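Chemist: Sequence plus the predicted model coming up.
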Amino acid sequence: MDTPTDEAAARAIQDRLRTRVVLDETGPPPGTGLVTGVDVAYDDERNIVAAAAVVLDAATLAVVEEATAVGQVAFPYVPGLLAFREIPTVLAALEQLTSGPGLVVCDGYGQAHPRRFGLASHLGVLTGLPVIGVAKNPFTFTYAQPGTRRGDSSPLLADGGDVVGRALRTQESVKPVYVSVGHRVSLDNACAHTLHLASAYRLPETTRRADALCRRALREATLAVPGS
């Protein structure tokens, strides 16, 4: 992965790599094969980031394999450039897996990004894997509230009116999640995967498990730091 020296260099890398995003593939059917959640946790005081990759059997949602990696944060916090903080450690976690990973689910965005190249797209291009983004909070788009029923959705609209994702209700009367394509998956399929993975909770089981694992890895890493 290219390591930018400043914000301008990071945006130039995004602009170069986004031409490699594949948007004309459907991706694997929901409930088949393997699906992997990735997430990160930070200790800003110590400049440490921990990443987790959790592989699930897509049919049963049982855990197949887990991996973590811990590193130093190599890029400052800049909205729209979070991939440069997260991806090096995420890649290190993914590289430890012996199975899968199949479809990858990020806690973040893909096409729903100012340069149409969020974390999910960036990770997809670098790995060649099918990747989707399922975010907890809205970013740089507008949308109407979807209906209250599970499965109701509404388009995420960029400034020019382009559809860059969907606000998707995964549980009845619970606030939506924000789904966008990363790489090699259609938006319809990304939403279908999200609903399958969020059968009991608002967030996909991939994200829930990866979030818990990266937080645990961060706690263990910071306890090992002298003076903690």
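Modeler: Sure, I can see it. The model shown is predicted, which means the values in this text are computed figures rather than measured ones.
Chemist: From here on, just use CA atoms for contacts and neighbour counts.
Modeler: Will do.
Chemist: What residues of stretch 81-99 count as buried?
Modeler: 81, 83-94, 97 (16 or more other Cα atoms under 10 Å).
Chemist: now, which of those residues lie within helices?
Modeler: Taking DSSP state H, the ones among the buried residues of stretch 81-99 that sit in helices are 83-94.
Chemist: how about the residues you listed in a markdown table, adding distance to residue 20?
Modeler: Below are these laid out as a markdown table (distance: Cα to Cα, whole Å):
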| residue | distance to residue 20 |
| --- | --- |
| 83 | 16 |
| 84 | 17 |
| 85 | 21 |
| 86 | 20 |
| 87 | 17 |
| 88 | 19 |
| 89 | 22 |
| 90 | 20 |
| 91 | 18 |
| 92 | 22 |
| 93 | 23 |
| 94 | 21 |
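Chemist: In addition, the following structure is provided for comparison:
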Amino acid sequence: MRPETPPHWLHPSMIAEARAAQAEMAARLVMEDALPARIACLGGADVSATRFDPARRVFAAIVTLDATGAEAARATEARIADFPYIPGYLGFREAPALAACWARLAPKPDLLLVDGQGAAHPRGLGVACHLGLVLDVPTIGVAKSLLVGEASPGPEPGDTAPIVWKGREIGVALRTRRRASPLYISVGHRVSLATALRIVRAACDGRRLPPAIRAAHEAANAARRATIDPDRAG
């Protein structure tokens, strides 16, 4: 986490403060390419949680894949979320745990694919934006559903369509596998939309989700099983 990160960007005390923090962060996003010339290591970030869990437990994971696609590192974090489950504010539940993962991860990736929204968000600040700004690393939002907007890509792998909301393009829907629902790609931080689409498309290997996100999903679920049902964790 950057030392200058204001506390309320991660731990707001109320909804009004969270909304104000989102506006502050959205104004500081870099939505153009400001990333390494060569992406040697790609990362995936995901959080496993149940919205109705009264304990507010979250299980976060970040995984680094090397240039061959092999796993080079993973870090997980299990904690109680400070912020409740409120659609549009998931970054405040997930980013603190993901930031803890990042602090322990070695080697770190050059860019993170985040399972969740980027700028395709009502206030332009999904968890991919939130995390990218807090860590000051390039991030891309790779969501499995739309939060706002509409998009209808064709049926073939590689087909795309703009995500349009209130008359403007806020992301791109990408069909990665025939007969599978599309992915919804949007800018996180320090990556342009064109580059985000190119990276996600290149990362896919014939399955719906890129390997980095699949690996993070498996790691987060493993951390959850180890806490909730340790007898079945192995």
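Modeler: Arrived safely. None of the values given here were measured: they were computed from a predicted structure.
Chemist: closest to residue 46 of structure 1 among the ones in helices among the buried residues of stretch 81-99 of structure 1?
Modeler: For those, the residue nearest residue 46 of structure 1 by Cα to Cα is residue 85; the value is 14.3 Å.
Chemist: Aligned against structure 2, show me the partner of the closest one.
Modeler: In structure 2, residue 85 of structure 1 lines up with residue 93, judged by TM-score structural alignment.
Chemist: do you know how far that match is from residue 218 of structure 2?
Modeler: According to Cα to Cα, to the nearest Å, residue 93 of structure 2 and residue 218 of structure 2 sit 19 Å apart.
Chemist: next one: residue 161 of structure 2
Modeler: Taking Cα to Cα, one finds residue 161 of structure 2 at 29 Å from residue 218 of structure 2.
Chemist: Kindly report the same for residue 73 of structure 2.
Modeler: 13 Å.
Chemist: what do you get for residue 192 of structure 2?
Modeler: For residue 192 of structure 2, the distance to residue 218 of structure 2 under the criterion Cα to Cα works out to 28 Å.
Chemist: More neighbours: which of those two?
Modeler: Taking other Cα atoms under 10 Å, residue 192 of structure 2 and residue 218 do not tie; residue 192 has more neighbours (20 against 16).
Chemist: Identify the residue of structure 1 aligned to that one.
Modeler: Taking TM-score structural alignment, residue 192 of structure 2 has residue 186 as its aligned residue in structure 1.
Chemist: OK, contacts around the closest residue to its match other than its chain neighbours?
Modeler: In space, and not counting its chain neighbours, residue 186 of structure 1 is closest to residue 26: 4.7 Å by Cα to Cα, 6 or more residues apart in numbering. Taking Cα atoms under 8 Å, 6 or more residues apart in numbering, we find residue 26 of structure 1 in contact with 184-186, 189.
Chemist: if you set the cut-off to 10 Å instead, what comes out?
Modeler: 130, 183-190 (Cα atoms under 10 Å, 6 or more residues apart in numbering).
Chemist: what do we get in structure 2 for residue 53 of structure 1?
Modeler: For residue 53 of structure 1, the residue aligned by TM-score structural alignment is residue 62.
Chemist: and residue 29 of structure 1, how many neighbours does it have?
Modeler: Neighbour count of residue 29 of structure 1, defined by other Cα under 10 Å: 14.
Chemist: Is it in contact with residue 194, as I believe?
Modeler: No: counting by Cα atoms under 10 Å, residue 194 is not a contact partner of residue 29 of structure 1; they are 11.6 Å apart.
Chemist: Aligned against structure 1, show me the partner of residue 77 of structure 2.
Modeler: In structure 1, residue 77 of structure 2 lands on residue 69 (TM-score structural alignment).
Chemist: Going along the chain, name the helices of structure 2.
Modeler: Secondary structure of structure 2 (DSSP H): helices located at 15-28, 91-104, 127-135, 193-203, 211-228.
Chemist: any chance of the ones you listed in JSON lines, plus distance to residue 111 of structure 2?
Modeler: Listed next are the helices of structure 2 as JSON lines, based on distance: least, Cα to Cα, whole Å:
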{"stretch": "helix 15-28", "distance to residue 111 of structure 2": "18"}
{"stretch": "helix 91-104", "distance to residue 111 of structure 2": "12"}
{"stretch": "helix 127-135", "distance to residue 111 of structure 2": "9"}
{"stretch": "helix 193-203", "distance to residue 111 of structure 2": "10"}
{"stretch": "helix 211-228", "distance to residue 111 of structure 2": "11"}
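Chemist: Just name the most buried of the ones you listed.
Modeler: With neighbours taken as mean count of other Cα atoms under 10 Å, the helices of structure 2 reach their highest mean count in helix 127-135, at a mean of 28.
Chemist: what is the orientation angle of that helix with helix 91-104?
Modeler: Put simply, helix 127-135 of structure 2 runs at 50 degrees to helix 91-104, going by axes from the mean of the first three to the mean of the last three Cα atoms, to 10 degrees.
Chemist: Quick check: which helices or strands does helix 127-135 of structure 2 pack against?
Modeler: Of the remaining helices and strands, those touching helix 127-135 of structure 2 by 3 or more Cα pairs under 10 Å, 6 or more residues apart in numbering; DSSP states H and E are helix 15-28, helix 91-104, strand 111-115, strand 139-143, strand 183-189.
Chemist: mind checking which of the ones you listed is nearest residue 227 of structure 2?
Modeler: Proximity to residue 227 of structure 2, assessed across these by Cα to Cα, is greatest for helix 91-104 (15.1 Å).
Chemist: got a list of what the spatially closest residue to residue 92 of structure 1 that is not a sequence neighbour touches?
Modeler: Excluding its sequence neighbours, the residue lying closest to residue 92 of structure 1 (Cα to Cα, 6+ apart) is residue 69, at 5.9 Å. Going by Cα under 10 Å, 6+ apart, residue 69 of structure 1 touches 40, 49-53, 88-96, 214, 217-218, 221.
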